[in-house]
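Engineer: Give the three-dimensional model of this entry:
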Amino acid sequence: MEEAISAADANRKFSHILRGVREGQSYVVTSHGKPVARIIPADEMTKVAAGARAALFSRLEAQPVVHAGHWTRDELYEDEK
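Structural biologist: I've put the predicted structure just below:
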């Protein structure tokens, strides 16, 4: 569960926030009422990254192969006029 906390409170209570994060708590840090950052347990970020990577690979594997022919390095990087 995420708890919103102002940037000023996050600064004052940082050690308290870290204890909460160690216990699995997540925080959304706000500035002037708008979310600016998220503090989450490190292992949760790893799970998010792994899920995003898996979704990307799944999408890439599903796309058809495009046969664009052969080109030289010079052709690839030539300036368009």
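
Engineer: only C-alpha atoms for contact and neighbour calcs from this point on.
Structural biologist: Will do.

Engineer: Could you tell me which helix of the protein is the longest one?
Structural biologist: helix 42-62 (DSSP state H).

Engineer: how about this one, so we can line them up?
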Amino acid sequence: MVKTVSAAQANREFSKLMKLAESGERVVVTSRGQPKVQITRIEDADAERTRRREAFDRMTERLNSQPALNLPRLTRDDFYD
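Structural biologist: This next block holds a predicted model:
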């Protein structure tokens, strides 16, 4: 679950928000209604990093298994008429 709070509220209730994040809840801090910062447990950040690394490795493996197209090398000028 995600809890959204304003920056002012985050300043007033930081300890409470840290406890929520430690319990597994994601906290999004907004400024002028726009999300700016996310507070999560460190384990969650490590898990996300691992997930992204695995996705990158799968993509790289897939690209390496495809045949090369041997397209001609393009220069900047090739994009202008």
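
Engineer: Which residue range of the second structure does the longest helix of the first structure align onto?
Structural biologist: Across the second structure, the stretch matching helix 42-62 of the first structure (TM-score structural alignment) is residues 42-62.

Engineer: OK, contacts around the residue nearest to the spatial centre of the first structure?
Structural biologist: Geometric centre of the first structure, nearest residue: Ala49, 6.9 Å, by C-alpha atoms, centre = their mean. Ala49 of the first structure makes contact with no residue, according to C-alpha atoms under 8 Å, 6 or more residues apart in numbering.

Engineer: give me that answer again for 10 Å
Structural biologist: Applying C-alpha atoms under 10 Å, 6 or more residues apart in numbering to Ala49 of the first structure gives the contacts 43, 55.

Engineer: try the one 3 residues further on
Structural biologist: The contact partners of Ala52 of the first structure, by C-alpha under 10 Å, 6+ apart, come to 46, 58.

Engineer: Please enumerate the strands of the first structure.
Structural biologist: 2-6, 26-31, 34-39 (DSSP state E).
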